[in-house]
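K.L.:
Show me how the following folds:
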Amino acid sequence: MRRNEADRDRASLRRRLEVLRLPVSTLRRAGHLLPSSTDRDWERTPQSVGVGPDQQPVAVWNDHSRPQRRLVTAHDDRGRALRSVVLDGCLLPTFVQPLPGDRILLVSARRREGSNAEVWDFDGHRHHAGDLGDAVEQVLTTPAGDIWVGYFDEAKSGSGPQTHGLARFTGDLRPAWLYPAGPDSPLPSIFDCFTLNVTAETAWTCAYTDFHLVSASGTQATDHGRAPYQGAHMLLVDGRRGALIGGYAPEYDLITRYRTTPDGPVTDGPPRRLVLPDGMELRDFRATARGPELHIFIRTTWYRADLDSLGADST
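P.N.:
Alright, predicted model coming up:
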């Protein structure tokens, strides 16, 4: 007999109470991102924010009154804006990433018509416009200037690179490699790229529905085995160790550390919860995972954690 909605709610509550009894690991406050201390043209919450291979943030801010005018800022490791550029006529980005040569990648998650990606420079010139596919869920660039893109489930109803679940593009927005998809592929399917982590030139994912830990570099992808936890939305990686963060419903702030063995990934220590520095729960945040580093943005506040801190008790 199917459980009704009240039964599901009670089960979710019981699990949430169990999770709340777990030890916690806290984020640390890294800084605040602001468009300008004097120019009041810009909205005070970024339209999009990302973290580059150097672990430094870039952000896009909308103009209060001019819909196609935006400010892009690049920040140091304390959140201070080091440089900025005003872009007139650029798309409305869901994602922003740096590219080599002082270039900026802007990507919209949905492709309505024409292109959904643009490459600009810090002199305000647009170099490329292109199509990275619809239903974009994750975008991360590499030190060499490649672009890794993960897609959510609605991509499957389209055509082209997006139907593969994971794709790599060149810096001028051309497809360079597609994740092997289809019934003949020995790799687990990517129906929804819940997690994406890019360190150096290698991408890592633990995707719905199979939730296998998979790495991709060059033209090769490797299946490291089924993850010890299914449903995480953030993934940290450092060699053979890592962490899966987040989960469904009552487990949304769960930390599951793992290590990779010849038999596949296994848990590495008891589960924990990830919380803000004051112990409050995470809500309404944006996250980027780069190697062993996790970056969390809540409005203009930037928080960080790493694999080592996720295994330590917070006092």
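K.L.:
all contacts plus neighbour counts: C-alpha atoms, from now on.
P.N.:
Will do.
K.L.:
List of residues touching the longest helix belonging to the chain?
P.N.:
With secondary structure taken from DSSP state H, the chain has its longest helix at helix 5-20. Where contact means C-alpha atoms under 8 Å, 6 or more residues apart in numbering, the residues beyond helix 5-20 that reach it are Ala249, Pro250, Glu251, Leu254, Arg273.
K.L.:
Now do the contacts for the closest residue to Asp253 other than its chain neighbours.
P.N.:
In this structure, Asp253 finds its nearest non-sequential neighbour in Gly246, 4.6 Å apart by C-alpha to C-alpha, 6 or more residues apart in numbering. Contacts here follow C-alpha under 8 Å, 6+ apart; on that basis Gly246 touches Gly231, Ala232, His233, Met234, Tyr252, Asp253, Leu254, Ile255.
K.L.:
Just the contacts of helix 5-20: which are in helices?
P.N.:
Using DSSP H, none of the contacts of helix 5-20 sit in helices.
K.L.:
Out of those residues, which end up buried?
P.N.:
Among the contacts of helix 5-20, those classed as buried by 16 or more other C-alpha atoms under 10 Å are Pro250, Glu251, Leu254, Arg273.
K.L.:
Second input sequence below; structure requested for side-by-side comparison:
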Amino acid sequence: MQKTALVPYARLPHAQHDRHVLTSTVDVFGTAHWLLADRAPQPGDAARPFDALVVSVDPNGSTELTELSAVRARWPHLDRLPDGGFVVAASRTRQHEDGDQVQIFDALGRETSSFSVGDAIEHLLVDEAGHIWVGHFDENPVGIRRWSATGQLTWTSDNAHIPGLFDCYALNVSGTVAWACPYTDFPLVEIRPDRTQRPVRVWANRVRGAKAVAIRGERVAFYGGYGEERDRLAHGEIMEKSVEQADVDLLTLPDGSAPGRRRVVGRGSRIYVQAEPFTTWGVFDLSS
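P.N.:
Purely as a prediction, here's the structure:
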């Protein structure tokens, strides 16, 4: 099987390697961010807020540091808002923590608001307009929702007629559009909440288990799968009612090795992949 190597994209500065990487992401504008703590989470830490550092590396390689005060999430999701602030959210929430799951920080690292979006966050991605898209996994099968940065629910997949939406395996947010590939039926789904006609479009798809998806015009690529297909990169073409599968490659790290444990982020035509120890990002771009 042909191999496709990721292209090196962004690297955590070596001066920050002594800190623990809580999470990392690439925002809608292409800047990579790392959320760092002095140490890894420990048992009993859940109720103790802590200070954290966000290290941001833009596509030109410029670095910015933002100190966040009193972060509560020990296993968080992170993304940046268009105004320079940040969203930090706990993937799991308990009843007594309801209302504190998501923290909004301004560009100076000060908390400005907090709210809850529901348990079992699989993906959290901010779009160019500042909407917060959340996809949930199957321990809270509420599907896909879009929130404002003040905690207002602005769109939900309820009654959107997305077949088999039980677990949001893959979510791609670019511009103000979201694409998804959810379990159990794995359709390709386009979501444009602000479009008056057909805000949701669905195509049948035979690729199972993808953890990320990239879109470029009528072309699509699905990354990941079950078992031996976890490094699969399946290409397809969007037809009238379904995705027609084409070539299948293996996606590797830039040196040709398998990624192993990884994080993935889908943004438009790009799939960003970060392997352990989570200090570098590589990119696959469907448009190149």
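K.L.:
Fetch the TM-score of the aligned pair.
P.N.:
Aligned and superposed, the two chains score 0.88 in TM-score terms (TM-score structural alignment, normalised by the length of structure 2); 272 aligned residues with a C-alpha RMSD of 2.0 Å.
K.L.:
follow-up on the earlier one: I'd like the distance between whichever residue in structure 2 pairs up with the residue nearest to Asp253 of structure 1 and Gly61 of structure 2.
P.N.:
Applying TM-score structural alignment, one finds that Gly246 of structure 1 aligns to Gly224 in structure 2. When C-alpha to C-alpha, to the nearest Å is the yardstick, Gly224 of structure 2 and Gly61 of structure 2 sit 28 Å from each other.
K.L.:
Equivalent analysis for Ala70 of structure 2, please.
P.N.:
Ala70 of structure 2 is 28 Å from Gly61 of structure 2, by C-alpha to C-alpha.
K.L.:
Let's see which of the buried ones among the contacts of helix 5-20 of structure 1 end up in strands.
P.N.:
Leu254, Arg273 (DSSP state E).
K.L.:
As a markdown table, the buried ones among the contacts of helix 5-20 of structure 1 with distance to Asp210 of structure 1 would be great.
P.N.:
Shown next, in a markdown table, are these (distance: C-alpha to C-alpha, whole Å):
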| residue | distance to Asp210 of structure 1 |
| --- | --- |
| Pro250 | 21 |
| Glu251 | 19 |
| Leu254 | 19 |
| Arg273 | 24 |
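K.L.:
what's the closest of the buried ones among the contacts of helix 5-20 of structure 1 to Glu281 of structure 1?
P.N.:
Comparing those against Glu281 of structure 1 with C-alpha to C-alpha picks out Arg273 as the nearest, at 9.2 Å.
K.L.:
so what's the aligned residue in structure 2 for Asp123 of structure 1 up against?
P.N.:
Aligned by TM-score structural alignment, Asp123 of structure 1 pairs with Leu108 of structure 2. Neighbouring residues of Leu108 of structure 2 by C-alpha under 8 Å, 6+ apart: Thr66, Glu67, Leu68, Gly85.
K.L.:
same thing but 7 Å
P.N.:
Thr66 (C-alpha atoms under 7 Å, 6 or more residues apart in numbering).
K.L.:
try the one 5 residues further on
P.N.:
The contact partners of Ser113 of structure 2, taken as C-alpha under 7 Å, 6+ apart, are Gln103, Ile104, Thr150.
K.L.:
so how far is Val87 of structure 2 from it?
P.N.:
In terms of C-alpha to C-alpha, Ser113 of structure 2 sits 10 Å off from Val87 of structure 2.
K.L.:
What number of neighbouring residues does His64 of structure 1 come out with?
P.N.:
Neighbourhood size, His64 of structure 1 [other C-alpha atoms under 10 Å]: 13.
K.L.:
my read: it touches Glu43, true?
P.N.:
Yes - using C-alpha atoms under 7 Å, His64 of structure 1 is in contact with Glu43, at 5.8 Å.
K.L.:
Tell me where structure 1 has helices.
P.N.:
5-20, 307-310.
K.L.:
Quick one: closest of these to Ala30 of structure 1.
P.N.:
Of all the helices of structure 1, helix 307-310 comes closest under C-alpha to C-alpha, at 14.0 Å.
K.L.:
buried stuff in the closest one?
P.N.:
Leu307, Leu310.
K.L.:
how about Ala30 of structure 1, what's its partner in structure 2?
P.N.:
So, by TM-score structural alignment, Ala30 of structure 1 is matched to Tyr9.
K.L.:
can you tell me which residues contact that match?
P.N.:
Tyr9 of structure 2 neighbours (C-alpha under 7 Å, 6+ apart): Trp281, Gly282, Val283.
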